[in-house]
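Undergrad: build me a structure from this.
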Amino acid sequence: MFSGDSYEIHVHFCCSLVGFYPATLAFEFKPDLQASTTFHIVRFFEAQCLTSLGRELAPIAPYKPRSLPAWTPDTNCLIVDGERPEGYQPSVNTLLNTIYNKCNSCLIVMCSTFSILRTVLESPLSWENYFEKFQLLLFLEELQMEVDIRRYNIPNKDRDHAIMIRDPVNKKLLIMEVPGVSENRPSVLRGDKLLVYPAGEKQVKYCGYVHSVQLDSVKLGFDSKLLDSFVDYMKFHVEFTINRVTLRLQHRAAELANQYRLEKVLFPTAPTFVSGQTVLPKHTFFRLFDWKLERNPEQYQAVQHIVAGTSKPAPYLVFGPPGTGKTVTLVEAIKQIEKTQASYHILACAPSNSAADLLCRKILEHVDEHKVFRLYASSRDPKAVPDRLKACSNLVGECYIFPPKEKLMEYKILVTTLLTAGRLVTGGIPAGHFTHVFVDEAGHAVETECLGCLMFSGQVVLAGDPKQLGPILRSPFALKYGMGVSLLERMMNGFSLYQKDEGVFNNRYVTKLLRNYRSHPAILKIPNELFYDGELQVCADEILRNSYCRWEHLPQKAYSRGDFPVIFHGVTGVDAREASSPSFFNIAEIEVLIDYVRKLLQAQGKKGLATISPKDIGIIAPYRKQVQKIRKALEKVGKEFKFKDMNKLKVGSVEEFQGQERRVIIVSTVRSSPNYLEIDKQFSLGFVKNEKRFNVAVTRAKALLIVVGNPRVLNADPTWARYVSGGYKCKSRIIPDNIYQFILTFILIVFSSHFNFNSTAESAVQQLLDPEWRNDL
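TA: The predicted structure is shown next:
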């Protein structure tokens, strides 16, 4: 080619599979025809194959990160308090102030010397630094919560202002639309407060208390100063606030741990004169309420040891891998104590209201209703209380009535959330009242959430799985320095009495449940080998677990074998973002999984397959934006089907699926670029380089598991590499507010100076996952 010449090259791309296809084109040149040397010019280009659905899901605008103004506690603005809902119990500030005066002085001394603060954070947790370390970690988590909650403030990228109207039923209440409140983004509970002020004014803010939460709106009670001048459709700016009651209760519990001398519970040691397995007394051999447990020696053994109290004063642990029936085991133990022991009082707890409700319903199957009491916090929406539990709860009409301590102490079994259990100490119930304390889903809770119920010094039983996801935290500092490790996990990993000796657990202190009643053997195989020493045994219903072994869309080899209902569908997509949202999505993966949904719903009863409805299918994705895009895609294709319950096809994050199961699970891994893997690893996000998230995702399925992802990226993680190459073949290629604000300001200054804390930056957890704001009181 001569100078100035051009040569046009046409590239044709033909593909039947959606995805992103990069290619390299190299041109070889010689300086002249006689030259023996050559040189090359290389150009990179790419093609993307999308359907019409994929084009509709494309980014609405180029990604442009937004930054929030720096957060500092607001202490100069006049705030006019509002009207609290009827029957609402205000926070127990007056009872907590004495304790917190001590907490405040301790923390201020720590913060006054940076070296002390660093030493507390970096030192391993011990009984000597227990209170100081957890108090500091709780404040760090609150700092990040204060930053993250501002995402929902109005004005924002979606709304310039909020409007309110009077409630037509109760003229003293105003109704405000709050999109996302039904998904706890943000969490707004009865009794919470929002700050509003007329657009353009900020000298006075009005505090509105939430009286009720509707689907996407809230009813707020304000002072007459605002109500007297209010007219419908006035424009307001809105500031959301975090619910500090949960944090205050945890601060208080950490302080009281020393007062109640919980060292032997929190840092247990085995007696030096006891070794080997324990011989149980004769009275612990009994007939079970649930006859199925009689054929499960591990569950039976756990119930026996709990009833006999063999671990006291150390907690007894029920290590329950996926689908092994840990909740059923706890409930059976509670029923046996009720039947066999004359003098007993049981406190049964869980981190969330839904888990506590499940416990209570199962207990009531065989226990007299008059012996059981379900205690709710006043923030619980009365409409969310199951009908079966209303008669034995503190819900009276639409209000919660809190019985005096004498009445509460009459009940034999008290069921509540962990944080509400902590308030029983404040209520004056003596330390030795409860003979047994049960905590279900203990692996989901921050350790300080569990402390409140441990004050009662009875036999403590913790049930959960340390190999699955722990509590959700926002602060990278709180995560780094150990707050993300649950009490259950710390016990299992840190104390010899809960660890194997010559390959066997000491059943005096811990029982590992081994029989899985959920999944097909092929689904269970890899997680069993990676996380559970290959000990799990498949006990799921044979007809149900084999119901997709002959599905025509399985890989040919798996279909021929008839015993491998697992698909890994390899696809190369793009890690996309849009507008101001930092969360990722992958259009190519969405198209693939939507195609699988079509095939599943079209296969109704064909070729020997059982019928399936949308509620039997679950779709798991690690990032919030991917979840939203998948839901949007399902809305569009849902019209193809005649199912009335398409909205029951659940799409959510791993956290939202923990503890749940579906006949069919489809997992979208999203990541197609290795550039973001270190961010995922640093903040425990995504599936890659996160064993616990991987474990939860792949163990939700009963009969069919479909994983959609980029094999080249997933192979960078040893856990996923084992999955991709291990036989899973590809289908295709309480402080007073003013003191509280002072302490937060103090810690903010210290951390901004020495720890590079950015008060303008939302946490990575908030940006990419946007998890629900959990406030289960």
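Undergrad: C-alpha only now, for contacts and for neighbours.
TA: Will do.
Undergrad: report the buried residues of stretch 96-109.
TA: Judged by neighbour count using 16 or more other CA atoms under 10 Å, the buried positions of stretch 96-109 are 96-97, 99-100, 103-104, 107.
Undergrad: mind checking which of these are in helices?
TA: Within the buried residues of stretch 96-109, residues falling in helices by DSSP state H are 96-97, 99-100, 103-104, 107.
Undergrad: what's the closest of the residues you listed to Leu364?
TA: Checking these against Leu364 by CA to CA gives Leu96 as the nearest, at 34.8 Å.
Undergrad: please give the structure of this sequence too, so both can be compared:
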Amino acid sequence: MSADSRAQKAPFDVYARPFIPNSLKAVNEVPYTAVPSLPVRWIDFPAYVSSFAGTSLLLADPPPPDLSGDSSKVQSKPSHSDTTSLDTGEPEGLQASGYHAYFQAAMIDEAAALQHECEDYALYKVPLEKAYRDPRPNMYQLKVPGLRELSLRIEIGDIVQLRQLIFDARGAIMHVPYIMRHDAVVWSIDRLREMLTLNVQGLLPRSMMFNVSFSVQAGRLGALYRSVMGIQKALQGGENSWTRTMLFPDEADGTLQRTLNKFQVDMELHDSLLNYEQIRAVDTVLQNDFGRVPFLISGPPGTGKTKTLVELALQIISKQQGAHLLLCAPSDPAADTLVQRLSKHLQPSQMLRLTAPSRSFPEVPDSVLSFCYVDSDMFSLPPLQQMMRYNIVVTTCRDAELMLRARLSNADLYDLERGMMSMLHPKELTPHPGLHWTGLLMDEAAQATEPEALIPLSVIAPPPGYEATEQLPPVFIMAGDNHQLGPRTASRTVAMQTSLFERFLERPLYRLHLLARSKQSGGVMRPLTQSMLPIIRPAFANLIRNYRSHPAILATPSSLFYNDTLEPEATNTTSLLPWQGWKGRKWPVLFACNTGSDEMEQDGGGWYNNAEAKMACQYAISFLQAGLAKAQEICIMSPFRAQVRVLRQFARHPAYNIPAVNIGPLEAFQGLESMLVILCTTRTRDRFIEQDVARGLGVMHEPRRFNVALTRAKEGLIVIGNPAVLGKDKHWATFLAFCHRNGLREDEVGKACNWPASNAPVSKLEKQLLYRNTSDTTGDQAAADGVRTLGLGRNEDEDIWHSGMAAEAVVQDEDEVDDGDTASS
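TA: As a prediction, this is how the structure comes out:
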């Protein structure tokens, strides 16, 4: 029965949980005795600390109680039975004095939402198989749908609750007054096969069918609780203004700039391909004259945020003696990327990829593994002497807590060194030692929740009173894009969904600055001029040059999200243009109409669209048969997991046979790119869009998800959907108008699509594309005339354009002719 026909009978929640027979649910209500299983090995933090700190040091500020329980030589991962008590209270808004209260309520909501999410993934009457190829005793394998897409949040060491089903002679479930609940422990994860390997103790083979329950692990949120509480203490202490300026930077914390920037940058680059804006960002941080505030690198898709951070890290450690940097990212893949980029310049003795024991070895790329520290069969912390020698430590925001629990923060190391000197020389004035960690560089910062970002920030935070010394405090650099997908959260709480990076960009210090991206007009990033001085020196850098996509793919996102400032610099983006399916102006963008019904999996399992799946596979095959792309260079994405499953089924079917094509949920492709992207919007009716929006699903009224979807493609973008439905979203209406007026559309066979009316403006890049199609001026002639081309030709409504370096050179020359001096206050 279709969703529409069922909806006509009675209103219902299309995302309701699947129906479970009462006989199965009753098993989970029976009284039980919990049977623990063998935990995985874990880092013994007390033993690690005692190996270098002894018993009389690091006592001034001990960490909060450890939520992981056992602190013996081999520790278990925190279990669900561990709890964290928090005072409840209504947040009155985010401010320094009520910082803990604000996030306290948000994290309580997040914990409840995570538990609700775990219940959604509960399995009933599923088989548990003996892991016969695993030599370890009591090992079993469990198939868990959703592991491949990281839908279910689970790690090595987590607890999975198993309730064994008992059947009578007729095969019916027996109701017993008392059962054993096996608290199995995850020992390994195979995401490709969606398989967990569990250690299950005391299992009697009366039946190998089970009810499976997942739960929130206390350690998952415990790190966030502790980071927020520690920051609140620093904010209230009054002795550490560094923490306040890093979290609530104001214009008074910046530096007043009275002179124009020097045109020449005296720097030997490790990466010779850096552009003007990237070099300026690196140089500004090295000069360290923007005030004691966070420095933000705003980088739209494909503009080289990570490239800039890598160069900055290498410059800092080469120019600053004794520099030790902490580099973080919200996810393991993003942290691995940092290591892979840096590994071209650093040896394993110089850089550590700090990885938690909860990560599976097969998930770590071979190129990264040599930079990890492995203790027997688990990832761990190197000894203190070795740890202190690394110039750079790369980890995830959450795994930075390993350093806090190991007492490797700046504050702890400072207390340790000062306490040791005081103990050895009691009659002498104890000097202030330098801080070990000199900076924190955070990549993909817009994807981290604020409490997550606080964990590495707590690692580098100086101890109370340190600012009374003449030594420089650590720098805090963030790179991200607040218009891409934000933090992945279970709740829809604003406090959790707003990243620290995004919150900073809304503060006057950044948002109201004359050089902010939002203050630019005409799509041109204006340089600093003499008339603007004096001005607060910008504590940010705007990257504008896109090295990923064809200009037609960038036109709509640049206009909607980046104030029309993106500059297409990618080369070799025309290899798909010979495809015969491009319409209208033959730009590599196509909107294909589909009004085939979207259907719902039984009992609210998710939305799918068979007609759309067929179209997507046919488009992929068309490119393959034309020899324009390889299967690995094509990706098909959908915002609905059910449609992803259907797409994979179609791809494996003999009629299509394209299993090598990358197919996955939209979120899985953030940060990635593909030669050809086929986007399946799936939703062709507007009846249940409100429910989609309420749960943050789909691509309707989800601007960040929309932006990610359109900016993954390098050389070709095909969108399949119903324009009559999508056009009700203002962002989609702009894209549809772009496709409609340029003929980049394909209607269904035998009928015309209902395209919505739109008065969306023509973007700067679209005008340039149009001019290239009509102008008789060649690119070489335009360049000779001093015209901005970028492979596009002259913009009709724009004066002579200068690149960043040329523009500043002109301003500098004018200033020297005018006065020979700089402005004064």
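Undergrad: re the thing from before, can you lay out the buried residues of stretch 96-109 of structure 1 as CSV showing distance to Leu414 of structure 1?
TA: Shown next, in CSV, are these (distance: CA to CA, whole Å):
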residue, distance to Leu414 of structure 1
Leu96, 24
Asn97, 28
Ile99, 26
Tyr100, 28
Cys103, 30
Asn104, 33
Leu107, 35
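Undergrad: Pro127 of structure 2 matches what in structure 1?
TA: Aligning on TM-score structural alignment places Pro127 of structure 2 opposite Ala162 in structure 1.
Undergrad: quick check: that match touching Val238?
TA: Yes - Ala162 of structure 1 is within contact range of Val238, at 7.1 Å (criterion: CA atoms under 8 Å).
Undergrad: residues touching the residue nearest to the spatial centre of structure 1, list them.
TA: By CA atoms, centre = their mean, structure 1 has its centre lying nearest to Glu655, at 3.8 Å. Going by CA atoms under 8 Å, 6 or more residues apart in numbering, Glu655 of structure 1 touches Leu469.
Undergrad: could you find the counterpart of it in structure 2?
TA: Per TM-score structural alignment, Glu655 of structure 1 is aligned with Glu667.
Undergrad: who has more neighbours out of Ala162 and Val238 of structure 1?
TA: Taking neighbours as other CA atoms under 10 Å, Ala162 of structure 1 and Val238 compare with Val238 leading, 23 against 20.
Undergrad: please pull up the equivalent of the more buried one in structure 2.
TA: Using TM-score structural alignment, Val238 of structure 1 pairs with Val212 in structure 2.
Undergrad: just Ala463 of structure 1 next, same as before
TA: Ala463 of structure 1 maps onto Ala479 in structure 2, by TM-score structural alignment.
Undergrad: is it true that its match touches Met442?
TA: Yes - with contact defined as CA under 8 Å, Ala479 of structure 2 and Met442 form a contacting pair (6.2 Å).
Undergrad: more neighbours: which of these two?
TA: Counted by other CA under 10 Å, Ala479 of structure 2 and Met442 do not tie: Met442 has more neighbours, with 30 against 25.
Undergrad: now the helices for the stretch 701-825 of structure 2?
TA: Remark: helices assigned in the stretch 701-825 of structure 2 by DSSP state H, counting those that start in this stretch are 703-710, 723-726, 730-741, 764-774, 779-784, 804-818.
Undergrad: which of the buried residues of stretch 96-109 of structure 1 lies closest to Lys681 of structure 1?
TA: Leu107 (31.3 Å).
Undergrad: ok, the closest one to Ser486 of structure 1 distance?
TA: To Ser486 of structure 1, Leu107 of structure 1 is 23 Å away according to CA to CA, to the nearest Å.
Undergrad: and for Ile679 of structure 1?
TA: When Ile679 of structure 1 is compared with Ser486 of structure 1 (using CA to CA), they lie 23 Å apart.
Undergrad: these two: who's more crowded?
TA: Applying other CA under 10 Å to Ile679 of structure 1 and Ser486 shows that Ser486 carries more neighbours, namely 23 against 12.
Undergrad: enumerate every residue touching the more buried one.
TA: 442-447, 466, 470-471.
Undergrad: most neighbours among those, which one?
TA: Ala442 (29 neighbours).
Undergrad: aligned partner of it in structure 2?
TA: Under TM-score structural alignment, Ala442 of structure 1 pairs with Ala445 in structure 2.
Undergrad: got a list of what that match touches?
TA: Ala445 of structure 2 is in contact with 329-330, 453, 478-481, 499-501, counting by CA under 8 Å, 6+ apart.
Undergrad: what is the nearest of those to Gln287 of structure 2?
TA: Met478 (16.7 Å).
Undergrad: look at the closest one and give its secondary structure.
TA: What DSSP: H, G, I helix; E, B strand; the rest coil gives for Met478 of structure 2 is strand.
Undergrad: could you say which helix or strand contains Leu479 of structure 1?
TA: In this structure, Leu479 of structure 1 sits in helix 476-480 according to DSSP states H and E.
Undergrad: can you pull the buried residues of that helix?
TA: For helix 476-480 of structure 1, a neighbour-count test (16+ other CA under 10 Å) marks 476-479 as buried.
Undergrad: and for the helix or strand following that helix, what span of structure 2 is it aligned with?
TA: Using DSSP H and E, the next helix or strand after helix 476-480 of structure 1 towards the C-terminus is helix 487-494. Counting by TM-score structural alignment, helix 487-494 of structure 1 falls onto residues 500-507 of structure 2.
Undergrad: centre of the chain to the matching stretch, how far?
TA: Distance, stretch centre to chain centre, for stretch 500-507 of structure 2: 16 Å (CA atoms, centre = their mean, to the nearest Å).
Undergrad: residue in structure 1 paired with Gly93 of structure 2?
TA: Aligned by TM-score structural alignment, Gly93 of structure 2 pairs with Pro124 of structure 1.
Undergrad: tell me the secondary structure at its match.
TA: Of the three states, Pro124 of structure 1 takes coil under three-state DSSP.
Undergrad: follow-up on the earlier one: what about the closest residue to the match of Pro127 of structure 2 other than its chain neighbours, which helix or strand?
TA: The shortest distance from Ala162 of structure 1 to any non-neighbouring residue, by CA to CA, 6 or more residues apart in numbering, is to Phe236 (5.2 Å). For Phe236 of structure 1, the host element (DSSP H and E) is strand 234-240.
Undergrad: buried residues in stretch 451-460 of structure 2?
TA: If you call a residue buried by 16+ other CA under 10 Å, then stretch 451-460 of structure 2 has these buried ones: 451-460.
Undergrad: pretty sure Asp120 of structure 2 contacts Arg17?
TA: Yes - the criterion here is CA under 8 Å, and Asp120 of structure 2 meets it with Arg17 at 6.8 Å.
Undergrad: quick one: contacts for the counterpart of Asn391 of structure 2 in structure 1?
TA: When structure 1 is aligned by TM-score structural alignment, the residue opposite Asn391 of structure 2 is Lys412. Residues near Lys412 of structure 1 by CA under 8 Å, 6+ apart: 344-346, 371-372.
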